[in-house]
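**Q** Take a look and give me a structure for this.
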Amino acid sequence: MTIKTGSFLFKALLEMCELHSSKVVRGNVKRANARYLGSCGALEARRASLPLCHATPISIPSRSFINLAAPISTRRMEYTECRTLQYTPEQMYNVVATVAQYQHFVPWCKKSRVMKGRNSNIWAELEIGFPPMVERYTSEVTLIPNHQVRAVCTDGSLFSHLETIWRFGPGAKDQPDSCTVDFYVSFEFKSLLHSQLASVFFDEVVKQMVSAFELRAATLCRNQQEASLRRRST
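**A** This next block holds a predicted model:
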């Protein structure tokens, strides 16, 4: 559902320009549609903030900040990332697979609920956006316990294509409570306006999304440890 798209554009541009204008002015370079981070190596992981695998920048001729005169076409964008985290594959899988809890920690997710399904396949409805614009879409989520979570948008007015894949594997042998997390997202907006905004803020938004799941795992693990200590002390 879209409410006053014009006012949303003005507000989004105002807020995002103030936050990122210094980066845009210095670089004034339009980023490539596909962002790939390097293959994951053995990283020195920390719970709160971890370094990302480095990407090789791709130079593209300079373009204006928002080029409304550009050809009216949407573009598919992709992002991949790999991290080594100090959590077990089971712990990270449980965070990602619990879709109904996204509304409590995923940026810009206003509501999330499981509509139907169980075990390896569920259908979830998510509501995202910035007031006064809120969009709702449905995803089919395929689960492979402790190994993979794949979500594909099946209905909605915001995306013509949206797919996310999380894969979890064991960490280093000398770190039994660690895991590798491979994240992949591919999406394409139906709206030219959304596509052009996304091309400017794509990397920052996706990185915030990935970090939100890591911080969620840290919070849950801390709560579990505190509850265990309380039980032992009583």
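
**Q** okay, CA-based contacts and neighbour counts for the rest of this
**A** Fine.

**Q** which SS state does K111 fall under?
**A** Reducing the assignment at K111 to three states with DSSP: H, G, I helix; E, B strand; the rest coil gives strand.

**Q** Hmm, L126 and it touching each other?
**A** Yes: the pair K111 / L126 is scored as a contact, 5.6 Å apart, by C-alpha atoms under 8 Å.

**Q** more neighbours, those two?
**A** Legend: neighbour count by other C-alpha atoms under 10 Å for K111 and L126, higher for L126 (20 against 16).

**Q** dump the residue contacts of the residue lying closest to the more buried one once chain neighbours are set aside.
**A** Spatial nearest neighbour of L126, excluding adjacent residues (C-alpha to C-alpha, 6 or more residues apart in numbering): S112 at 4.5 Å. Contact partners of S112, counting by C-alpha atoms under 8 Å, 6 or more residues apart in numbering, are 99-103, 124-127.

**Q** Taking the centroid of the protein, which residue is nearest it?
**A** With distances taken as C-alpha atoms, centre = their mean, M209 lies nearest the centre of the chain, 3.4 Å away.

**Q** and that residue, what does it touch?
**A** Taking C-alpha under 8 Å, 6+ apart as the definition of contact, the neighbours of M209 are 106-107.

**Q** so how far is Y102 from it?
**A** In this structure, M209 lies at 11 Å from Y102, with C-alpha to C-alpha, to the nearest Å as the measure.

**Q** one more, for comparison:
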Amino acid sequence: MSEYRESRDVPYTPAQMFDLVADIERYPDFVPGYVRARVIDRRDETLLVDQIVGLMGVHYGFRSVATLGRPERLRVRSSDRPFRHLEIDWRFTPRSSDRAHVELVLRYELRRGMVRRLGGLWLQPMARRILQAFLDRARAVYGPVD
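**A** Below you'll find the predicted structure:
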């Protein structure tokens, strides 16, 4: 299984960052590779989500379960194709009254040969851009902070 981990201190609160990450249906507006994301069921703090992502001109659809733990944590899990296993774990920790530490951990294993090779080439660079996409979104939604 491959793993990618990144964290940053940001000039926004944990609740602000959590709200951006939890707004899954907006991902196609700003997250690289996302074509579509739709919440198809919501029960308490658990979302069932259909997503389509683009990989080198090919679209892959999959279903995931997102568990919301506002404002500290958001977890996404899937074993739907093309993934054998997908975990996305976001954690939001306060640093001060107006700052947070954001950690993103992405663990994945793809199912098939060619998809596995192409996905490995695509997922690592995409994962590196995900956190930056959310920081850019925070600036757009909440305004720049000095």
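
**Q** TSV for the contacts of S112 of structure 1, including distance to P170 of structure 1 and secondary structure?
**A** Formatted as TSV, those follow (distance: C-alpha to C-alpha, whole Å; DSSP: H, G, I helix; E, B strand; the rest coil):
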residue	distance to P170 of structure 1	secondary structure
V99	23	helix
A100	26	helix
Q101	25	helix
Y102	24	helix
Q103	28	helix
A124	28	strand
E125	31	strand
L126	30	strand
E127	33	strand
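
**Q** Quick one, which of those are buried?
**A** Applying a neighbour-count criterion of 16 or more other C-alpha atoms under 10 Å, the buried members of the contacts of S112 of structure 1 are 99-103, 124-127.

**Q** Now the aligned residue in structure 2 for A100 of structure 1: closest residue in space, sequence neighbours ignored.
**A** In structure 2, A100 of structure 1 lines up with E25, judged by TM-score structural alignment. Taking C-alpha to C-alpha, 6+ apart, and ignoring the residues beside it in sequence, E25 of structure 2 has A37 as its nearest neighbour in space, at 4.9 Å.

**Q** Structure 2: which residue goes with S139 of structure 1?
**A** In structure 2, the residue paired with S139 of structure 1 according to TM-score structural alignment is S64.

**Q** show me the contacts for that match.
**A** Going by C-alpha under 8 Å, 6+ apart, S64 of structure 2 touches 48-51, 76-80.

**Q** Can you tell me the closest non-neighbouring residue to it?
**A** Using C-alpha to C-alpha, 6+ apart and skipping residues adjacent in sequence, the residue nearest S64 of structure 2 is S78, 4.6 Å away.

**Q** And V115 of structure 2, by the same measure?
**A** The nearest residue in space to V115 of structure 2 (C-alpha to C-alpha, 6+ apart) is P82, at 7.3 Å.

**Q** where exactly do the helices run in structure 2?
**A** If DSSP state H is used as the criterion, the helices of structure 2 fall at 14-22, 27-30, 113-142.

**Q** most tightly surrounded among those?
**A** Looking across these with neighbours counted as mean count of other C-alpha atoms under 10 Å, the highest average goes to helix 14-22: a mean of 20.

**Q** what residues does it touch?
**A** In this structure, residues lying in contact with helix 14-22 of structure 2 by C-alpha under 8 Å, 6+ apart are 68, 70-74, 92-94, 99-102, 134, 137-138.

**Q** on that earlier part again, may I see the helices of structure 2 arranged in CSV, with distance to L106 of structure 2 as well?
**A** Supplementary listing: the helices of structure 2 in CSV, determined by distance: least, C-alpha to C-alpha, whole Å:
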stretch, distance to L106 of structure 2
helix 14-22, 14
helix 27-30, 16
helix 113-142, 7
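
**Q** out of those, nearest to R8 of structure 2?
**A** Between R8 of structure 2 and those, the shortest gap by C-alpha to C-alpha is with helix 113-142, which sits at 8.6 Å.

**Q** That closest one vs structure 1, average offset?
**A** Aligned to structure 1 and superposed, helix 113-142 of structure 2 gives a mean residue distance of 1.9 Å (mean C-alpha distance after the TM-score superposition for structure 1).

**Q** From the chain's centroid, how far away is that helix?
**A** Relative to the mean C-alpha coordinate of its chain, helix 113-142 of structure 2 is positioned 8 Å out (C-alpha atoms, centre = their mean, to the nearest Å).

**Q** Nearest to M16 of structure 1 among the contacts of S112 of structure 1?
**A** Looking across those and measuring by C-alpha to C-alpha, the closest to M16 of structure 1 is E127, at 20.7 Å.

**Q** Now check that closest one against structure 2: what is it aligned to?
**A** Counting by TM-score structural alignment, the partner of E127 of structure 1 is I52.

**Q** Its match touches V31, doesn't it?
**A** No: using C-alpha under 8 Å, I52 of structure 2 is not in contact with V31, being 11.9 Å away.

**Q** What's the residue nearest to S64 of structure 2 aligned with over in structure 1?
**A** S78 of structure 2 maps onto C153 in structure 1, by TM-score structural alignment.

**Q** and that match, what is it in contact with?
**A** For C153 of structure 1, the contacting residues are 137-140, 159, 161-163, by C-alpha under 8 Å, 6+ apart.
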